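A.B. asks: Okay, structure incoming, though there's no sequence with it:
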């Protein structure tokens, strides 16, 4: 199955409930949802993080927070606890993502460097992986942050 990234816009009320009852995360996840409020990046998350932040790990850069930001909440969801990115930081991430488009991301895409950096999963030499996989998932990620920022929502991120 592998490591899958999910991001979810949550209201202030949902965030307050999550803070007092971390197990509420499981109810949120089971409630489903559709893009742009809920986004599943599948296994594209690590490459997208690397393309946006220029690193394979969390950094202090606002673009790094799009996938690896926030403060841990609750139990381990498979690869650490879910993380909450506050509404103010969500607005900053959305603003930083706004001018970035698929051609900008494509210009940073280098299959050999991704493989050398051991970016998960190692599929970067496959045909059309950027166009059919990364570009599609980047569009979902950008829509999630625009949606959440417009509604003053926080974003809960989890890798499962």
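C.D. replies: All right, it came through fine. Small disclaimer: the values here were computed from a predicted structure and weren't measured.
A.B. asks: switch to C-alpha atoms for all contacts and neighbour counts from now on
C.D. replies: Will do.
A.B. asks: Walking through the chain, point out its helices one by one.
C.D. replies: For the chain, the helices defined by DSSP state H occupy 12-20, 24-30, 45-53, 65-68, 87-97, 102-108, 111-116, 129, 135-150.
A.B. asks: how about those helices in TSV, adding mean neighbour count and distance to residue 79?
C.D. replies: TSV is the format used below for these (neighbours: other Cα atoms under 10 Å; distance: least, Cα to Cα, whole Å):
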stretch	mean neighbour count	distance to residue 79
helix 12-20	15	19
helix 24-30	14	15
helix 45-53	23	13
helix 65-68	26	12
helix 87-97	20	22
helix 102-108	13	26
helix 111-116	14	21
helix 129	15	24
helix 135-150	21	20
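A.B. asks: now those helices as a markdown table including distance to residue 80?
C.D. replies: Formatted as a markdown table, these follow (distance: least, Cα to Cα, whole Å):
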| stretch | distance to residue 80 |
| --- | --- |
| helix 12-20 | 16 |
| helix 24-30 | 13 |
| helix 45-53 | 15 |
| helix 65-68 | 11 |
| helix 87-97 | 21 |
| helix 102-108 | 27 |
| helix 111-116 | 23 |
| helix 129 | 27 |
| helix 135-150 | 20 |
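A.B. asks: and residue 39, which of these is closest to it?
C.D. replies: helix 135-150 (6.4 Å; Cα to Cα).
A.B. asks: Next up, a structure to set beside the first:
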């Protein structure tokens, strides 16, 4: 089974309700995820999430765009633990740093051997020497996702499933 990074944009009112009602949260998010493919409110970094985490931490990003900054106040497991979230202010900060950091710049000087050495998931592809092209594609797709969330004043819920 693969571990996938998942993101959902939420209005401040939706975030407030989610934080207080985990049963509604799961139902609401599942409806969003089941909507038409390509819904601008949902995004996935697929299996590239851990490489994106490694690279953004290495670059000193001020916001954790992979795991979120705040824990939800409930314990419901959505795959590999409960989701976390970024507030609208943190989404704006993330959007700014993402806009200023192109994927090629983020991966400069880093190769598959570096990711294998750091045991970045999924380690077997880095051990095989696969290039970081897929990671760059997923990272580049995060940039407009966060930009649009910031423009709308949205929060972002994130989790690994």
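C.D. replies: Looks like it arrived, so ask away. Being a predicted model, the structure only gives us computed values, none of them experimental.
A.B. asks: Would you pull the TM-score for this pair?
C.D. replies: Once superposed, the chains reach a TM-score of 0.86 (TM-score structural alignment, normalised by the length of the first structure), with 154 aligned residues with a Cα RMSD of 2.0 Å.
A.B. asks: thinking again about what came up before, which stretch among the helices of the first structure comes nearest residue 81 of the first structure?
C.D. replies: Per Cα to Cα, nearest to residue 81 of the first structure of those: helix 24-30, 10.2 Å.
A.B. asks: From the contact counts, what lies against the closest one?
C.D. replies: Applying 3 or more Cα pairs under 8 Å, 6 or more residues apart in numbering; DSSP states H and E, one finds that helix 24-30 of the first structure contacts helix 12-20.
A.B. asks: with the second structure superposed, average distance for the helix it packs on?
C.D. replies: Helix 12-20 of the first structure, aligned to the second structure and superposed, deviates on average by 1.2 Å (mean Cα distance after the TM-score superposition for the first structure).
A.B. asks: helices or strands up against that helix?
C.D. replies: For helix 12-20 of the first structure, the packing partners by 3+ Cα pairs under 8 Å, 6+ apart are helix 24-30.
A.B. asks: Tell me which residue lies nearest the centroid of the second structure.
C.D. replies: residue 66 (3.8 Å; Cα atoms, centre = their mean).
A.B. asks: check contacts around residue 76 of the second structure.
C.D. replies: Under the criterion of Cα atoms under 8 Å, 6 or more residues apart in numbering, the neighbours of residue 76 of the second structure are 22, 82.
A.B. asks: just the one 10 residues further on next, same as before
C.D. replies: Residues in contact with residue 86 of the second structure (Cα under 8 Å, 6+ apart) are 68, 69, 70, 155, 156, 157.
A.B. asks: and which of the residues you listed is nearest to residue 122 of the second structure?
C.D. replies: residue 68 (20.3 Å).
A.B. asks: Skipping adjacent residues, who's closest to that closest one in space?
C.D. replies: residue 85 (4.7 Å; Cα to Cα, 6 or more residues apart in numbering).
A.B. asks: That neighbour -> the first structure?
C.D. replies: Residue 85 of the second structure maps onto residue 84 of the first structure when the alignment is built from TM-score structural alignment.
A.B. asks: shouldn't its match be in contact with residue 74?
C.D. replies: No - look at residue 84 of the first structure against residue 74 with Cα atoms under 8 Å: they stay out of range, at 10.2 Å.
A.B. asks: Pick out whichever of the two has more residues nearby.
C.D. replies: residue 84 (26 against 18; other Cα atoms under 10 Å).
A.B. asks: what separates that one from residue 134 of the first structure, distance-wise?
C.D. replies: Going from residue 84 of the first structure to residue 134 of the first structure by Cα to Cα, to the nearest Å gives 24 Å.
A.B. asks: Mind telling me what residue 47 of the second structure corresponds to in the first structure?
C.D. replies: Match for residue 47 of the second structure (TM-score structural alignment): residue 43.
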